[in-house]
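Engineer: Below are the sequence and a predicted model for it; my questions follow.
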Amino acid sequence: MAKGLETRDNIIRKAAVIFNKKGFYGSSMSDIMQSTGLEKGGIYRHFKSKDEIALEAFDYSSDVLRQAYRSAAHQAQTAEGKLLAVLSVYAGRGQAPPLEGGCPLLNTAIDSDDTHPLLKQKAREAMEEWLQFLNRIITEGIRAGEFRKDLQIEQICVFLTSAFEGNIMMQQLFNNDQYAELYVEQLKAYIHNCMK
């Protein structure tokens, strides 16, 4: 990789963590300079603005999540196993989360709600992709006879996503992995009692 592209990618990776932890408005160019070791001119050689960095950092964060979820799903043999694996990505169990600072989709959706339309649009597109991903897993489970045929797939995807993001918020707010354990147990019970 050419040195310029390597520097640009390094800025994006480091800025992604900063934006994920502090939000767009809580993050400064000074934060990015400190994290990358570059001067402002060195950063602006690769990006026109903080907005451009934030948008590319969100794309990077989304890709990190996408890879983590796909990897988790790929390791499971059944649709139920895939759902549990994917929805447990942030449950920890000794593993580092895909991206430091929590779920970038949740963080960006809240941070950009009424303040940054382009980031909000990217968060919305990422959420649509996520819901389609869950939809495909549940549809696969119905076709394989693992799940009931009369499931309201869209409603289930919204419910599971809400529980998933709420669990991440609880873990971050209380800095307590016990919430992840409770969530995983409830997730298993929901799949067994409501989807089969």
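Structural biologist: The structure has been received and is ready for your questions.
Engineer: from here on, contacts and neighbour counts on C-alpha atoms
Structural biologist: Fine.
Engineer: Apart from its chain neighbours, what residue comes closest to residue 180?
Structural biologist: residue 91 (4.9 Å; CA to CA, 6 or more residues apart in numbering).
Engineer: From residue 147, how far off is the one you found?
Structural biologist: 24 Å (CA to CA, to the nearest Å).
Engineer: Where does residue 151 sit: helix, strand or coil?
Structural biologist: coil (DSSP: H, G, I helix; E, B strand; the rest coil).
Engineer: For the nearest residue to it once chain neighbours are set aside, give me its contacts.
Structural biologist: Excluding the flanking residues, the one nearest residue 151 by CA to CA, 6+ apart is residue 195, at 6.9 Å. Applying CA atoms under 8 Å, 6 or more residues apart in numbering, we find residue 195 in contact with 147-148, 151.
Engineer: Repeat that for residue 135.
Structural biologist: Applying CA under 8 Å, 6+ apart, the residues near residue 135 are 153-154, 157.
Engineer: this is the comparison structure:
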Amino acid sequence: MNELTKSERTRKFIIESTAPIFNVKGVAGTSLSDLTEATHLTKGSIYGNFENKEEVALAAFDHNWASVKNVITQKTQECGTCKEMLLVYAGLYNHIDNPLFPAGGCPLLNTTVEADDTNEVLRKRAGDGILSWKKNLVSIIKKGIAAKEFRADVDANKIAFSMIALIEGAILINRATKNKANSDHVFAVLEDLVVSMEFKKKI
């Protein structure tokens, strides 16, 4: 593996140091002083490695989302069935002290809510994240269909989007009401959805 150059190390340090701040405060709420305080670097050092604050925010989002995906990938690889792989999402996302997320919660939800009408570049990046997530879920569902874990008539795309909607909706409800019992109901529906796909062997 090639070692990082000094410039690459500096960029990596800036991204890792500021990613939690962007996820908590958003792009609009994060100031230059927040970045310099977190990194102990000057404005010149930061903008010598990034064109502007938006470019740092994009890199921070990529870092935060990659961290979430890495945890999910690790957990799903430990599963023996496709059903277990899908249920991993309910277990990981529905956690009161969620180790899955960086500070501030789900970066997809945070970024989408903030950027929807204010930052098209960030909105698209979050949208691409959702589509990538959907693609991964579809792959798991189709693998389950091929292995006769799930029924052949299951619409993988519909189920995948529904799972994402339930997960992100549950997170939103939990954060808005500050009552995990409310989001528990949604995650129970998610689990029922996964179970409903199961292939029933004829007796």
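Structural biologist: Received it, and whenever you're ready, just let me know what you need. What you see is a predicted model; the values in this text were computed from it and never measured.
Engineer: Neighbour count for residue 91 and residue 147 of structure 1, which is higher?
Structural biologist: residue 91 (24 against 20; other CA atoms under 10 Å).
Engineer: Give the aligned equivalent of residue 71 of structure 1 in structure 2.
Structural biologist: By TM-score structural alignment, residue 71 of structure 1 lines up with residue 74 in structure 2.
Engineer: On the C-terminal side of the lengthiest helix in structure 2, identify the next helix or strand.
Structural biologist: Looking across structure 2 with DSSP state H, the single longest helix is helix 120-146. Using DSSP states H and E, the helix or strand that follows helix 120-146 of structure 2 towards the C-terminus is helix 156-177.
Engineer: Check the gap between the aligned residue in structure 2 for residue 160 of structure 1 and residue 137 of structure 2 for me.
Structural biologist: Matched across to structure 2, residue 160 of structure 1 falls on residue 163, judged by TM-score structural alignment. From residue 163 of structure 2 over to residue 137 of structure 2 the distance is 9 Å, taken as CA to CA.
Engineer: Equivalent analysis for residue 87 of structure 2, please.
Structural biologist: In terms of CA to CA, residue 87 of structure 2 sits 11 Å off from residue 137 of structure 2.
Engineer: Those two: which is more packed in?
Structural biologist: residue 137 (22 against 19).
Engineer: how about the more buried one, what's its match in structure 1?
Structural biologist: Using TM-score structural alignment, residue 137 of structure 2 lines up with residue 134 in structure 1.
Engineer: and if you look at residue 29 of structure 2?
Structural biologist: So residue 29 of structure 2 corresponds to residue 26, using TM-score structural alignment.
Engineer: Tell me who's in contact with its match.
Structural biologist: residue 19.
Engineer: For structure 2, which segments count as helices?
Structural biologist: So, for structure 2 - with DSSP H - the helices run 6-29, 32-39, 43-47, 53-76, 82-93, 107-115, 120-146, 156-177, 180-196.
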